[in-house]
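A.B. asks: my questions concern the predicted model and sequence given below.
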Amino acid sequence: MAVEPALGSRILKVNHAGEHGAICIYTGQIIAARLTARDMVAELEEFRSHERRHRSIFWSELERRGHRRCRSYWLCALGGFVLGVVTGLLGRKAIAATTVAVERVVLSHLEHQLELLQGKDEAAVAAISAIVEDERQHHDHSAAHLRGGRLWPQVLSPVVAASTEAVIWFGMRA
């Protein structure tokens, strides 16, 4: 399968915007969790610091290539912040369910991107590979918070996953 030369750059742009959206999700959740799940604030701040590092990795590679950020950057920010505040107000299980749903979609996309770009755009592969383990940790750690909780995963997972997929789809076409 031939990979068009710009595909790696387009993927990096969307990933960069997605990381910005993740920062905004965590920011909204941190604000709300100070009222609903104080014991999660430090964890959310740690996850947000990872996402900031991820955004920086993608931005550095985009700058090296001479590219600007994705047009969906601010859409990811606004949507992420609203999602973060709303789920943060719903409490710890909703916060965890949101992270699990987002990370499940993100990990699937990252794995597909690595397969697609392997041997064709090694700089993009290196940037993507640098974040996979953190994203897996966010997923697994948040999934552990959901033990015994069924409501929020059932309600939020389909909506959050579909929204995440839609933003990625839009970003790849913007």
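C.D. replies: Thanks, I have the structure now.

A.B. asks: going forward, measure contacts and count neighbours with C-alpha atoms only.
C.D. replies: Noted.

A.B. asks: what packs against the helix or strand in which residue 156 is found?
C.D. replies: Per DSSP states H and E: residue 156 is located in helix 151-173. Counting contacts by 3 or more CA pairs under 8 Å, 6 or more residues apart in numbering; DSSP states H and E, helix 151-173 is packed against helix 7-36, helix 92-117.

A.B. asks: okay, now the one to match up with it:
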Amino acid sequence: MTVHHKLGVVLTFIVRDRTRNEEIRRLAYDIINTQANQRGMMLGWLDQWGLSPVAADREPMAWMAGSGAHDGHTASTGDARMPGMATPAQLEKLGELNGEAAEIEYLRLMTAHHKGGVDMAEACVDLCSPGAQRQLADGMVTGQQSELELMADLLKERGTAPRP
């Protein structure tokens, strides 16, 4: 999930620098700070436990297998990518856009990103023992669902919707 959060921060820095819309910039500020903070907590736990952020001995997302929350993006399906990850081409396109076009592309990418994040966080809630990790995951679900609603409203104000 640390890699997922890192990409969320990267996407958000791009749009922050490509728009003057204060509502989008406030959302960007919140996402950058929240995801960077959460990523730091997760990296700290991994360091404390002597674990690498990238597990070389298993497929990415294998930990989600068996949870009721995932959307099929697990090693068991042959598609081990993290849900909602933007491609390099999508990042490049976002970096070429400005103003409302950048806002729309960002909101669509971040909507997919957050939906994937919610899937992973729900899997953690299902699989984690009660404690700090489960609390963080539960907070991610709540926070990202709230931001998903805001992003849907922002897209609607711009006369569009998330990609199907």
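C.D. replies: Yep, it's here. Because the structure is a prediction, the values reported are computed rather than measured.

A.B. asks: which residues touch the helix holding residue 156 of the first structure?
C.D. replies: 10-11, 14, 18, 70-72, 76, 93-94, 97-98, 100-102, 104-105, 146 (CA atoms under 8 Å, 6 or more residues apart in numbering).

A.B. asks: for it, the distance to its chain's centre please.
C.D. replies: Helix 151-173 of the first structure sits 11 Å away from the centroid of its parent chain (CA atoms, centre = their mean, to the nearest Å).

A.B. asks: can you check stretch 141-153 of the second structure too?
C.D. replies: Here stretch 141-153 of the second structure is found 11 Å from its chain centre; the criterion is CA atoms, centre = their mean.

A.B. asks: need the contact partners of it.
C.D. replies: Stretch 141-153 of the second structure is contacted by residues 107, 111, 114, 115, 117, 118, 121, 122, 161, 162 when judged by CA under 8 Å, 6+ apart.

A.B. asks: run a quick neighbour tally on residue 85 of the first structure.
C.D. replies: Around residue 85 of the first structure sit 21 other residues, with neighbours defined as other CA atoms under 10 Å.

A.B. asks: and it, what's its match in the second structure?
C.D. replies: Aligned by TM-score structural alignment, residue 85 of the first structure pairs with residue 95 of the second structure.

A.B. asks: ok, now how distant is the nearest residue to its match once chain neighbours are set aside from residue 26 of the second structure?
C.D. replies: Distances taken as CA to CA, 6 or more residues apart in numbering put residue 14 closest to residue 95 of the second structure, at 6.3 Å, once the chain neighbours are dropped. Relative to residue 26 of the second structure, residue 14 of the second structure is positioned 14 Å away (CA to CA, to the nearest Å).

A.B. asks: if you count surrounding residues, which of those two has more?
C.D. replies: residue 14 (20 against 12).

A.B. asks: before we move on, back to that, and the match of residue 85 of the first structure, what element?
C.D. replies: Judged by DSSP H and E, residue 95 of the second structure forms part of helix 88-96.

A.B. asks: and the counterpart of residue 19 of the first structure in the second structure, what does it touch?
C.D. replies: Under the alignment defined by TM-score structural alignment, residue 19 of the first structure corresponds to residue 5 in the second structure. Residues counted as contacts of residue 5 of the second structure (CA under 8 Å, 6+ apart) are 35, 36, 38, 39.

A.B. asks: okay, the residues you listed in JSON lines with distance to residue 9 of the second structure, neighbour count and secondary structure next?
C.D. replies: Formatted as JSON lines, the contacts of residue 5 of the second structure follow (distance: CA to CA, whole Å; neighbours: other CA atoms under 10 Å; DSSP: H, G, I helix; E, B strand; the rest coil):
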{"residue": "35", "distance to residue 9 of the second structure": "7", "neighbour count": "19", "secondary structure": "helix"}
{"residue": "36", "distance to residue 9 of the second structure": "7", "neighbour count": "17", "secondary structure": "helix"}
{"residue": "38", "distance to residue 9 of the second structure": "11", "neighbour count": "17", "secondary structure": "helix"}
{"residue": "39", "distance to residue 9 of the second structure": "10", "neighbour count": "19", "secondary structure": "helix"}
